[in-house]
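> sequence isn't available, so here's the structure alone:
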């Protein structure tokens, strides 16, 4: 947050006009996250409401909201401004919480946000929106500064405050991209932010299917399974901090694939819809692989050692002599 405030202070007036409202609107999400980091007593519901309040505040300050999704009946409903603002606040709050969900290993959340911001910046640049592209790259550069002290050895952590802040900024820049450039398909920013969205949606469905509370944490996130199935198996000779950090590159790949697809055809809704389905299928396939490998590794770890029930002749003779 201090890095972003400094970047805003030294930016051009046009950049300040874009960044300052975002930082002001981010205050509820950031402060509620910091309060949770300090007290561990802020409920999940309160933090979700705070991130949604940040989304609503940004609409008040910028006038931007989601009015197009590429889904005809939903677009017709979003023509009503109150519903558009509510939907925008919910989407922004959802992505902010999604980034917090994936903040489990060194460099995972910040690296994913950097990938998403870079994709949004490249799309804005392709559309000729230089000011928005500069803003995306500015936030990306500040995030990269944090990344350097977080990955691989974890000298500084995001905490809930940092995760909500970065998640909110990523979400709102995605909203701004389509608001300022209507020819960009709404599916393009969704793909740029796809990995945390996939993780959150799948987590909610998985917990409901298993009859668990959707907001209660567990150890079945994709990154947790990667640690068991891949880092714990193939990198066990490394130190614990390095094993922690080596989980993140596998998730970055899952974030980079849809982001690259978004950059390749930002105006083609049909192609981007197919790319979204293909990217989600890739996520599910990788989740199935690491989940299966994790279960197998747990079974091997808990299996009792095999007992030698037969003795060869020499062993039998030795046993009889001892007797």
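Cool, got the structure. What you are looking at is a predicted structure, and each value in this text was computed from that prediction instead of being measured. Residues are numbered from 1 along each chain as shown.

> CA atoms for contacts and neighbours, from now on please.
Noted.

> now stretch 113-123, how far from the centre of its chain.
13 Å (Cα atoms, centre = their mean, to the nearest Å).

> that should have said stretch 120-136, apologies.
For stretch 120-136, the distance to the chain centre is 21 Å (Cα atoms, centre = their mean).

> can you get me the start-to-end distance on that stretch?
Terminal residues of stretch 120-136 are spaced 7 Å apart (Cα to Cα, to the nearest Å).

> what separates residue 280 from residue 201, distance-wise?
Distance, residue 280 to residue 201, by Cα to Cα: 10 Å.

> for the residue nearest the centre of the chain, which non-adjacent residue is closest in space?
Closest residue to the average C-alpha location of the chain: residue 196 at 3.1 Å, with Cα atoms, centre = their mean. Distance criterion Cα to Cα, 6 or more residues apart in numbering; nearest residue to residue 196, sequence neighbours excluded, is residue 98 at 5.2 Å.

> second one coming, line it up with the first:
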């Protein structure tokens, strides 16, 4: 019976997404609310970017209605300590509303990244206020218990990092929604396994709405005016949701779930791809003395596109990479220490990065040779024309 409180809201979230998102697209086309086209963007046509407007209302309403019905009807014993868990969800909803408002403003008129950064720090502080913070590293770096004066700043930093990582990875159709959908599905399944039903409920509701959005974002291109982006409204609120789920799973709190030695590694394995990619990009910008927050085309999906992959192939490759890390870490923490698993994650990530760079450089070399051959053919054709018609003193400009 417990799985019904996951399955029914999950299906309703898919249905609501299928109903609401087309209306959002209709409004955006009528009001001409499109994502701007520039040199950094992959798309070269006008596409609305307010798809994320549907996420937070569906998440919050379905979560609240389901929990109230379960408690009123009392046909399932959720087995949670309400005074411990409910404040966390109340602060989650408050943070989602704040980011929702900032995101809509940014998608409509633009908001300075400094103000967005301030808002992200503000909502990150709501988690420790509700009693949710990283209090145990489970032996990672040979550290177990974290005192509050270390755990709270670490939690705030992690939340801001995750929000920005999810926001910056949103550069390819289906990529952000696919990665977050996979992460929510993995964490939701783990929460259900540990009988943390409300956390699992949030994860499955988020997965449901993302399935509907993924359809329009990826497959809407084949249908006229059926394609939409999530915008910052969607990416920031999804990042905040993922941060909440990951930190909740990583926290050593038996009121949420039973104790697990590999919790922190498993929790953040769903975020390895976006977080590692952002860390790599930021390091490269710092090393080259470039603005750290200036958008460019150095992210992983840009590399895959330059290597010759199609948009869908690049998107599926990155989602597959995220699934690999999730499965790898969930299995490996059962047999080896967290430190070794994290070390292997770094090694595998560097191996993947070097492989991507190899194919990108190979593609560049092939294009360079092709351009040289093309130029050579053009010169030879001009010379043949000179000989044939007796034209002299022709200056060839490259």
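Nice, I can see it. Predicted, not measured: the structure shown is a model, and the values here were computed from it.

> quick revisit: now do the helix or strand harbouring the residue nearest to the centre of structure 1: which elements does it pack against?
Counting by DSSP states H and E, the element that carries residue 196 of structure 1 is helix 194-209. The contact analysis (3 or more Cα pairs under 8 Å, 6 or more residues apart in numbering; DSSP states H and E) places helix 194-209 of structure 1 against helix 81-101, helix 248-264, helix 269-302.

> and with 7 Å instead?
helix 81-101, helix 248-264 (3 or more Cα pairs under 7 Å, 6 or more residues apart in numbering; DSSP states H and E).

> distance to residue 323 of structure 1 added to the ones you listed, as a markdown table?
Compiled in a markdown table, these are given as follows (distance: least, Cα to Cα, whole Å):
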| stretch | distance to residue 323 of structure 1 |
| --- | --- |
| helix 81-101 | 63 |
| helix 248-264 | 58 |
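
> looking at those helices, which is nearest to residue 31 of structure 1?
Among these, the nearest to residue 31 of structure 1 by Cα to Cα is helix 81-101 (13.3 Å).

> and the closest one, what's buried?
Within helix 81-101 of structure 1, the residues scored as buried using 16 or more other Cα atoms under 10 Å are 84-101.

> got it, and stretch 131-142 of structure 2?
For stretch 131-142 of structure 2, by 16+ other Cα under 10 Å, it's 132, 133, 134, 135, 136, 137, 138, 140.

> could you do stretch 30-50 of structure 1 as well?
Buried, per 16+ other Cα under 10 Å, within stretch 30-50 of structure 1: 30, 31, 32, 33, 34, 36, 37, 47, 48, 49, 50.

> would you mind measuring from the fifth one to residue 1 of structure 1?
Spelled out, that is residue 34 of structure 1. Residue 34 of structure 1 sits 11 Å away from residue 1 of structure 1, going by Cα to Cα.

> cool, and the third one?
With the distance defined as Cα to Cα, residue 32 of structure 1 ends up 14 Å from residue 1 of structure 1.

> same thing with the second one?
From residue 31 of structure 1 across to residue 1 of structure 1, the span is 11 Å (Cα to Cα).

> which residue in structure 1 aligns with residue 321 of structure 2?
In structure 1, residue 321 of structure 2 lines up with residue 254, judged by TM-score structural alignment.

> nope, residue 303 of structure 2 is what I meant
Checking TM-score structural alignment: residue 303 of structure 2 goes with residue 225.
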